[in-house]
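In: following is a predicted model, sequence given first.
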Amino acid sequence: MDYNIPLFDLNYDEQEEKAVVDVLQSKWISTGPRSSELEDMFCDYFNVGHAVSLTNCTVALHLAMEVLNIQKGNEVICPSLTFVATANAIKYVGAIPVFADVKGEDDLTIDPEQIRKLITENTKAIIVMHYAGFSCEMDEILAIAEEHNLKVIEDACHGPLSEYKGKKLGTIGDVGCFSFFSNKNLSTGEGGMLLTNNPDLAEKAKLLRSHGMTTMSYNRAKGHSTSYDVVALGYNYRMDDIRASLGIVQLKKLRADLEKRKKVRFAYERELKSVKNITVPFKNHPYFSSNYIFPVILTKEVEKNRDEIRNLLHKSGIQTSIHYPPVHLFDIYYDEKDEGLSKTESVYNRLITLPMYGNLSEEQVEYICKKLKEYAV
């Protein structure tokens, strides 16, 4: 159905169109100067040493496993309240995802105390996911990792330019991974980025993203080399310059768009402040957030179930979603370790993701909240 108020809206205009046309006219459309420019911009915007442009965030997570030498039989602790790609990347290298619970209804990020309890002699890494663009408790998680000699991977697909104590998310752990999927804050349709301050990890990621080849086509086309060797079993994970050109424009727009999203969040919080049957996670969060999505949690006193309320909102022209079905409940993961995930399951059963984008008007927010109040009784 067509929605009067969609869940998200692209922040696109003629700038993206011109960027793509410029690439087409350049006659170089695969990985090349635009991809390198986008990587340099990420290093600058995020104050990080190295950026590797990739086809999507899933492969960024996969390469994070590879470059950190996560192997078959290793255990990697991760949240279950995340998109399935977070856990899939662990499986790609034969490792075992061990799912941790969320902190609670007010904070849907991974619980550090749960992480500590789940560590075994086989644990090799922790993947955190900065839910909705709000930071996990990174100081505590890094302390746990240091104590047990564990690697930390940040799934920062929700959090471009989000911060934790003055640092950009995705630059705090060993490796950070970003998504440029069509509904993300920074959108290129498909695309992703791997960030790290470790030059060795960056070089390995660059090698593996292009079949383990010592040079790429653009280097040879420019006369920087005439041949190549293959020194590792790599993949075809390269970003093309068409998508990179979109990413360059989107990154330049990002800060202004996030400021608009912040105002949208304030409007939601104002409208829902006195509503007893709805909890708004991350209220009073102290650090800058990308506000990728706006989740609400229905209280257990609400008479209608979550899906009934979503259907009523849809009939009112308001698109909603659920971020996310817990990964440990999917058939493929049902046999994985999933003890102690009661908070995740409880939150999921009562969670609704409401529309969130920079151009959402106050009048639209008021209408969404009005309808939500009517139904959540």
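Out: Structure received.

In: please make it C-alpha for all contacts and neighbour counts, starting now.
Out: Noted.

In: which ones are touching residue 340?
Out: 100, 101 (CA atoms under 8 Å, 6 or more residues apart in numbering).

In: you'd agree it is in a helix?
Out: No: under DSSP: H, G, I helix; E, B strand; the rest coil, residue 340 sits outside any helix and is assigned coil.

In: for the longest helix belonging to the chain, what is the distance to the chain centroid?
Out: Ranked by residue count and defined by DSSP state H, the top helix of the chain is helix 241-272. In this view, helix 241-272 has its centroid 14 Å away from the chain centroid, taken as CA atoms, centre = their mean, to the nearest Å.

In: list the buried residues of that helix.
Out: 241-251, 254, 257-258, 260-265, 267-269, 271-272 (16 or more other CA atoms under 10 Å).

In: can you check stretch 175-188 too?
Out: Result for stretch 175-188 [16+ other CA under 10 Å]: buried residues 175-181, 183-188.

In: take this one as well and set it beside the first:
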Amino acid sequence: MTEWRVPLSVLDYGVEEAAAAQRVIGRKWLSMGPEVLAFEREFAALQNCKYAYALSSATAALHLAMHAIGIGPGDEVIQPGANFVAAANMTLLAGATPVFADICSLTEPTLDPRHVEQLITSRTKAIVPMHYGGNLARMRELLEICKQHGLMLIEDSCHALGAAYHDAQGRAPHRSMAGSIGDIGTFSFYANKNLACGEGGMLVTDRDDFSERIQMMRSHGMTRSSWERHGGAGSYDIAVSGFNYRLDELHAAIGRAQLAKLLDGNARRRQLLARYRDGLRGDERWSMVFADRVEHSAGHLMVVVADSAETRTDGVRALRDIGVQTSRHYPSILEFSGFRERFTAHLELTHQFAKRAITLPLHPNLSVEHVDEIVHTLRALP
């Protein structure tokens, strides 16, 4: 395993997370209980939403969202081809068909509302925009499309916890937090996320009609949790067929410690994004995504797009040579063997983005000196 001098992401962990884990160990209750309930309350308060349900992953959240909405065989779900594969996989596992739309541009790699409108058919049931790198999709336009066509909107907010939506004029609607704008929002607490638990996720909604069903479906369809039964609530019923998508107490306690650091961490990430932006300004070979929206970003990813695939390769190699880790977010879903043989969509911008984008290091403990070194290396390419 390579020991990177400047890794892509580093956990912002300390005594707070250790104390949270020890609190659970001292209580001697590991399955879903008081830490999960507190995590959900605190998360809902940040989101300014009615309901938040802690889950085993964001993939579980996407799956539950589709079941709650009633997506199934014969339905189509429009989503970006530039995304992690979870939303597409959950669409297929729900029995529906993912329909892939292109991105707005190489520097705005979120779902293009104009292409979405072209793809709507009588079978379309929902749209799943993804807030790329901590930057929100064009929600005002997508919400209008959903209203006009009677569609549901599930937000893939795994990159955008703590970010608020602002339109092109800088206006924020009343329901502006990423994940709380559409019908259902989903979040990830994977190890590289702004709020990192290793695994885990959250589903949020203001919809009363979804709430009870989602709560039961995450735990086998049971009407009472084990914590409630432990407290003397008695037996339980199985009201619907469900899954085991619960979050445990250890992950929830660590999640609470991470949630307390989230907004300060996001602010530090924005400072580093601005440093990258200012350092790269004027270099025609590199374009930073969402460079004009740094002040509204959750700052999950720092991504630049090269002027060619060859320049990208040269940049990755030069950074590797000085011990700087890079990544790719994301290959086009249509590049994967399990999808390219089944789906024929041609997404030119998504294809170009996948070939030319580099994800650079970004985390709250990254130094400005390392940012400057990375920028210098990219600018110094022959």
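Out: Sure, I can see it. A quick note: this is a predicted structure, and the numbers were derived from the prediction, not measured.

In: where in the second structure does the longest helix of the first structure align, residue-wise?
Out: Aligning helix 241-272 of the first structure against the second structure (TM-score structural alignment) gives residues 249-280.

In: same check on stretch 355-367 of the first structure?
Out: Taking TM-score structural alignment, stretch 355-367 of the first structure hits residues 361-373 over in the second structure.

In: need the contact partners of the matching stretch.
Out: With contact meaning CA under 8 Å, 6+ apart, stretch 361-373 of the second structure is reached by 6-12, 265-266, 268-269, 272, 275-276, 279, 299-302, 324-326.

In: hmm, 7 Å instead?
Out: 7-10, 265, 268-269, 272, 276, 301-302, 325-326 (CA atoms under 7 Å, 6 or more residues apart in numbering).

In: what about that stretch, start to end distance?
Out: In stretch 361-373 of the second structure, first residue to last residue: 11 Å (CA to CA, to the nearest Å).

In: one step back: after the longest helix of the first structure comes which helix or strand?
Out: strand 278-279 (DSSP states H and E).

In: just to revisit the earlier point, packing partners for the longest helix of the first structure?
Out: Judged by 3 or more CA pairs under 7 Å, 6 or more residues apart in numbering; DSSP states H and E, helix 241-272 of the first structure is in contact with helix 14-26, helix 33-46, helix 362-375.

In: can you tell me which of those is most buried?
Out: helix 33-46 (a mean of 19; mean count of other CA atoms under 10 Å).

In: residue 53 of the first structure: how many residues sit nearby?
Out: 28 (other CA atoms under 10 Å).

In: typo on my end, residue 246 of the second structure
Out: Counted with other CA under 10 Å, residue 246 of the second structure comes out at 22.

In: distance of it from residue 92 of the second structure?
Out: In terms of CA to CA, residue 246 of the second structure sits 22 Å off from residue 92 of the second structure.

In: swap in residue 39 of the second structure?
Out: The gap separating residue 39 of the second structure from residue 92 of the second structure is 30 Å, by CA to CA.

In: tally of neighbours for the nearest residue in space to residue 237 of the first structure that is not next to it in sequence?
Out: Of all residues not flanking residue 237 of the first structure in the chain, residue 209 sits nearest, at 4.6 Å (CA to CA, 6 or more residues apart in numbering). Other residues near residue 209 of the first structure number 23, with proximity taken as other CA under 10 Å.
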